[in-house]
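S.K.: Need the 3D shape of this:
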Amino acid sequence: MTILAIDLGGTQFKSGLVSDTFELEKAFEARPAAHDIETCQEILKELISPHLDEIEGIAISCPGTVDPETGTVYKGGMLRYLDGFSFKVFLEDLYQKPVAVINDGKAAVLAELASGHLKGVQNGLAMIVGTGLGGGLIINGQLYQGSHFQAGELTFSLPQGKRDPLTGSDLAGAQLSAVNLISTCAKALHLADEQDGRAVFEAIKAEDERVYPIFQTYCRSFAIQINNCQSLLDVEKVVIGGGISSQDILIEEINRQLDQLEEEETWVFQVIKRPEVKACFYHNAANLIGATYFLEQRIAIDRK
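M.R.: Now for the predicted structure:
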């Protein structure tokens, strides 16, 4: 069974062909994200139409709250125009092939459960950094969606202090946004391209004093968020995904910051067991793999 998986992100739309053993057989060139529903629909048609003869279904990963039964997206996260749109209705009417839709953070955690670093784990958390901070939960070996399909929406964690009610700039999604980190560091380095992640991480690895303290502060916030999640969830393992998770220094520094927190707040860590923290196995392909896994689950249920 070959599935066409599509990941709709805040900055890029990615797609690829995924096998029934959850291997990315072919990745296609990413497209810039659409800014309205009409353009989004046209891009979907362009991505899907050439592969109709070789695929058995279409798997969609996207931001927002997703009702898995109807395939309808609510709010839409960074893609607000998706609010109220049903990918399942739209695409099944067009192509008469099974379609499943899942939130991007939940897709990532399913990829890790299927054949990544959460395989065999009973309780685990995926934290996915990109434009914001997505997440997904595995509880008792199963994806936990929550009462309103919103479990794992880490972007919307509120700070303890005051925040700007208009921008929400102190939300966890802003503090831990990979896009914001790279942009802030690029400005400090006076780079022409404020999204030049490669140059930013070269400077971070060199411990450039213009950006390394920014990076350390970012990882400190990440470590605190992990500890706060652990106090509620008590998971075995936390995996971190998104483009920057492929940078070994990110996981290393987050673990260093956890070490420092443990020294500073010994009494907390005497009660709250620290989880293992590592990068997602799939990095950027996680959402494509996880959406495919979810579609295969839905197909299996429908056949019973």
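S.K.: contacts and neighbour counts: CA atoms only from here.
M.R.: Noted.
S.K.: does T292 sit in a helix, a strand or a coil?
M.R.: helix (DSSP: H, G, I helix; E, B strand; the rest coil).
S.K.: All the helices of the stretch 101-250 of the chain, in order from the start?
M.R.: 104-115, 172-175, 178-188, 197-205, 212-233, 248-264 (DSSP state H, counting those that start in this stretch).
S.K.: what about the longest strand in the protein?
M.R.: strand 24-32 (DSSP state E).
S.K.: Now do the helix or strand following it and strand 24-32, the angle between them.
M.R.: Once strand 24-32 ends, the next helix or strand along the chain (criterion: DSSP states H and E) is helix 37-48. Angular relation of helix 37-48 and strand 24-32 on a 0 to 180 degree scale: 150 degrees, by axes from the mean of the first three to the mean of the last three Cα atoms, to 10 degrees.
S.K.: what about the nearest residue to S86 once chain neighbours are set aside, how many neighbours?
M.R.: Leaving aside its sequence neighbours, S86 sits nearest to T72 (Cα to Cα, 6 or more residues apart in numbering; 3.9 Å). When neighbours are counted by other Cα atoms under 10 Å, T72 registers 22.
S.K.: Please look at T72 and V66 and confirm they touch.
M.R.: Yes: contact criterion Cα atoms under 8 Å: T72 and V66 qualify, at 5.7 Å.
S.K.: Need the overlap of contacts for those two.
M.R.: V101 (Cα atoms under 8 Å, 6 or more residues apart in numbering).
S.K.: One more, so I can put them side by side:
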Amino acid sequence: MARPTEPLLVIDIGGTTVKYGVWAHQQLGQTGRFDTPQQWPDLLNELLRVQRRYPQDFAGVAISLPGSVDTVAGKISGTSAVEYLNGFPIKAALRAAMGVPVSIQNDANCAALAESWRGNARDVADALFMIIGTGVGGAMLVDHQLVTGRQHFTGEFGYMVMNERGETLSELASPVRMARRYSRQADLLTAVSAQEVYDAAAAGDAVAQQCITAMMGWLSVGAFNSYVSVNPQRLLIGGGISARPGFVAQLRAQIQQLMYQHGAPIEVDVQPCQFRNEANLIGAVRQFDLEFGDTAPLAATAEVPVSR
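M.R.: Just a heads-up that it's a prediction; the model follows:
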């Protein structure tokens, strides 16, 4: 008999922010966040503090995090936005500290699981995902199944080398890094956010406009290369910037233009992830369910309410 999989403490560890919430009665609620600590002991203490603040007896903890995640060995490898998570049995360490079953999965894979379970990929068998944030992550579904590869590295589109200088897609197409380039080129003394660069561009700042144009160009080339390599039914775009009005539509148009330019007979289907900033948390729930609960797929038309 499958063990109970609710309520769950769900956690999304990112390069700058850790988000968390409670999954109960088939919905996500009681969400919060804190800045990502600089060291593992501090992160673990914060996670334990979050666990203690809730009155529930959790059935488990479902975690989304960056890096190449081996869900069986419970370890992370490769380049990661939070480097101190790598190279040790983190799943076992969390299980011992938190006292309940723990699942871990790559953040982009979690977004894919969420969207294929109850989101904008539930009606297609094959899909690619590009998750745009501090870097560019990704995931791939084939025949409704998450494909991770031998070294758990499938979908790491951000590693693609894009020019003769050896710069990668993550380096060239991340909004975070685009904002850093703008700061340097505009000779600013303080850091700015991608939103502030967009605001400057809207006000007529030519440097901001050039930085955004370059970022979009690299994103479209990376997406084009991925699309023609795999030929998915749909490409889904995640990360905070995907919620920006017109962003996905512009990216779709630029990818399609590349198809025309290079004679590729493909009409692209590019959509935003339905769950946007909640996708990693909801996908972590699905990963926990696949590991510890009833793995039968739910109805394709199911909706996930998000309470506040």
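S.K.: Give me the TM-score for this pair.
M.R.: Once superposed, chain against chain, the TM-score is 0.87 (TM-score structural alignment, normalised by the length of structure 1); 291 aligned residues with a Cα RMSD of 2.3 Å.
S.K.: In TSV: the helices of the stretch 101-250 of structure 1, plus mean neighbour count and distance to A59 of structure 1.
M.R.: Converted to TSV, the helices of the stretch 101-250 of structure 1 look like this (neighbours: other Cα atoms under 10 Å; distance: least, Cα to Cα, whole Å):
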stretch	mean neighbour count	distance to A59 of structure 1
helix 104-115	28	10
helix 172-175	21	25
helix 178-188	20	25
helix 197-205	18	29
helix 212-233	18	29
helix 248-264	17	29
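S.K.: Okay, strands next: where are they in the stretch 51-200 of structure 1?
M.R.: 57-62, 65-67, 72-74, 99-103, 124-129, 133-139, 142-144 (DSSP state E, counting those that start in this stretch).
S.K.: Looking at those, which is nearest to N287 of structure 1?
M.R.: Among these, strand 57-62 comes nearest to N287 of structure 1, with 6.2 Å by Cα to Cα.
S.K.: Stretch 279-290 of structure 2: average distance to aligned residues in structure 1?
M.R.: Comparing stretch 279-290 of structure 2 with its match in structure 1 after superposition yields a mean distance of 0.9 Å (mean Cα distance after the TM-score superposition for structure 1).
S.K.: That stretch aligns to what range in structure 1?
M.R.: Matched against structure 1 by TM-score structural alignment, stretch 279-290 of structure 2 falls on residues 286-297.
S.K.: How about residues contacting the matching stretch?
M.R.: So stretch 286-297 of structure 1 is contacted by 3-7, 15-16, 18, 20, 22-24, 57-61, 98-102, 104-112, 114, 241, 280 (Cα under 8 Å, 6+ apart).
S.K.: before we move on, the earlier item: mind listing what's buried in the longest strand of structure 1?
M.R.: The neighbour-count check on strand 24-32 of structure 1 (16 or more other Cα atoms under 10 Å) flags L24 as buried.
S.K.: Going by secondary structure, the residue lying farthest from the centre of structure 1 is in what exactly?
M.R.: Here the centre of structure 1 is the reference, and by Cα atoms, centre = their mean the most remote residue is W267, at 31.8 Å. If you go by DSSP H and E, W267 of structure 1 is part of helix 266-271.
S.K.: right, and the helix or strand after that helix?
M.R.: Next element after helix 266-271 of structure 1 (DSSP H and E): strand 276-279.
S.K.: Just list the residues touching the counterpart of Q230 of structure 1 in structure 2, thanks.
M.R.: Here Q230 of structure 1 is matched to Y227 in structure 2, going by TM-score structural alignment. Counting by Cα under 8 Å, 6+ apart, Y227 of structure 2 touches 128, 235.
S.K.: residues contacting the residue nearest to S86 of structure 1?
M.R.: Residues near T72 of structure 1 by Cα under 8 Å, 6+ apart: 66, 84-88, 101.
S.K.: Now compare the residues you listed and name the two farthest from each other.
M.R.: So, these by Cα to Cα: farthest apart are G84 and V101, at 13.2 Å.
S.K.: on that earlier part again, how about JSON lines for the strands of the stretch 51-200 of structure 1, with distance to A199 of structure 1 added?
M.R.: Below are these laid out as JSON lines (distance: least, Cα to Cα, whole Å):
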{"stretch": "strand 57-62", "distance to A199 of structure 1": "28"}
{"stretch": "strand 65-67", "distance to A199 of structure 1": "34"}
{"stretch": "strand 72-74", "distance to A199 of structure 1": "36"}
{"stretch": "strand 99-103", "distance to A199 of structure 1": "31"}
{"stretch": "strand 124-129", "distance to A199 of structure 1": "19"}
{"stretch": "strand 133-139", "distance to A199 of structure 1": "22"}
{"stretch": "strand 142-144", "distance to A199 of structure 1": "37"}
